[in-house]
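**Student:** how would this look folded up:
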Amino acid sequence: MPGLAHRLAARCLRRATSCTKARIWGGGYGRSGSAGTSSPPCSSGCWSTSSAQADKWALNYEAAKQFYEREGHLRVPRKHVERILVGGGDGKGGSGDDQEVRELRLGAWIGNQRSRAATLSPDRMELLSTIGMRWS
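**Tutor:** The predicted structure is shown next:
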């Protein structure tokens, strides 16, 4: 099901790169008012308490996918840092004026995902398996 995995990853990456308001809105807790009701801070609908963590996971996943496409494996050295281009909003390769390069500690992240395999969600396990993750 590469189509589903790709759509899930693309949605997560769009959220990760386009919703800066979610990180600063209400302290990042996704709550408004004293009643504790949640409401989305911006049009992309980023409002859960764990959206910052999900966004970070999505960025690291995109870095892993980039590494796999380039190297053909996910045996990433522990100290490896992967540079990825984020931003651009529409995903159609526009002018690139609002894009930036991020450096992610991919080797450490891959190792952490392997060691946390028992607690990863099935969706995340499937996404990583789709791009060639070996769990042992």
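**Student:** C-alpha from now on. contacts and neighbour counts both.
**Tutor:** Will do.
**Student:** give me the three-state assignment for residue 78.
**Tutor:** Per DSSP: H, G, I helix; E, B strand; the rest coil, the secondary structure class of residue 78 is coil.
**Student:** what about it, how many residues nearby?
**Tutor:** A total of 14 residues lie near residue 78 under the criterion other CA atoms under 10 Å.
**Student:** any idea how far the closest residue in space to it that isn't next to it in sequence lies from residue 69?
**Tutor:** In space, and not counting its chain neighbours, residue 78 is closest to residue 107: 4.1 Å by CA to CA, 6 or more residues apart in numbering. Distance, residue 107 to residue 69, using CA to CA, to the nearest Å: 15 Å.
**Student:** who's more crowded, those two?
**Tutor:** Using other CA under 10 Å, the more surrounded residue of residue 107 and residue 69 is residue 107, with 18 against 13.
**Student:** another one to check against the first:
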Amino acid sequence: MTPLRQGTAQQWLCEQILGSEPAAEQEKPKPRCSQAGDRAVDFTATTPYHQREGHLRVPGNHTERIIAGGGDDRRDGESGGRQEERGIGLGARAVNQRSRAVTLSPECADQLSAVGMRWT
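**Tutor:** As a prediction, this is how the structure comes out:
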């Protein structure tokens, strides 16, 4: 969702008549993640699953729990030093990547193959 751009008069009306104030930074929605960011999240969740299970035959409904923060694995790119546990729909992501295998970049396909991705 694109934030609304208000003119000076509209902003004044909102502040004076409605009593509204601009949203604080923590109230603003997180920016959308790029494909590179999605891929980083995929590998953040894929690696522990592969190490634990020894394969990437992930059931379609599997959710992998990861600790995010302190690095580039958060969707907003700014961890602020906080760590949080997140659930990543690893099963759905694996199914999607298998169905899009032909359109994946060679680098991405090689990375997934290196950690044991089952393509069929």
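**Student:** TM-score for these two?
**Tutor:** Here the TM-score for the pair of chains, by TM-score structural alignment, normalised by the length of the second structure, is 0.62; 83 aligned residues with a CA RMSD of 1.9 Å.
**Student:** return the residues in contact with the residue most central in space within the first structure.
**Tutor:** Residue closest to the mean C-alpha point of the first structure, counted by CA atoms, centre = their mean, is residue 58 at 0.9 Å. Residues near residue 58 of the first structure by CA atoms under 8 Å, 6 or more residues apart in numbering: 9, 12, 13, 16.
**Student:** please produce CSV containing these, extended by neighbour count and distance to residue 3 of the first structure.
**Tutor:** Formatted as CSV, those follow (neighbours: other CA atoms under 10 Å; distance: CA to CA, whole Å):
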residue, neighbour count, distance to residue 3 of the first structure
9, 20, 10
12, 20, 14
13, 24, 15
16, 23, 20
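**Student:** so which of these hold up in the second structure?
**Tutor:** Among the contacts of residue 58 of the first structure, none is still in contact in the second structure (both residues aligned by TM-score structural alignment, their matches' CA atoms under 8 Å).
**Student:** out of these, which are inside strands?
**Tutor:** In strands, defined here by DSSP state E, there are no members of these.
**Student:** looking at these, spot the one nearest residue 117 of the first structure.
**Tutor:** Set against residue 117 of the first structure, the nearest of the contacts of residue 58 of the first structure by CA to CA is residue 9 (18.3 Å).
**Student:** spatially, what comes nearest to the closest one if we skip its sequence neighbours?
**Tutor:** Residue 9 of the first structure's closest residue in space is residue 58 (CA to CA, 6+ apart), at 6.6 Å.
**Student:** quick one: map the one you found onto the second structure.
**Tutor:** Matched by TM-score structural alignment, residue 58 of the first structure corresponds to residue 40 in the second structure.
**Student:** counterpart of residue 83 of the second structure over in the first structure?
**Tutor:** Residue 83 of the second structure maps onto residue 99 in the first structure, by TM-score structural alignment.
**Student:** leaving out chain neighbours, which residue sits closest to its match?
**Tutor:** Sequence neighbours aside, residue 87 is the residue nearest to residue 99 of the first structure in space, at 4.4 Å (criterion: CA to CA, 6+ apart).
**Student:** same question for residue 111 of the first structure.
**Tutor:** Nearest non-adjacent residue to residue 111 of the first structure (CA to CA, 6+ apart): residue 78, at 7.0 Å.
**Student:** residue in the second structure paired with the one you found?
**Tutor:** So residue 78 of the first structure corresponds to residue 60, using TM-score structural alignment.
**Student:** brilliant, that's me finished.
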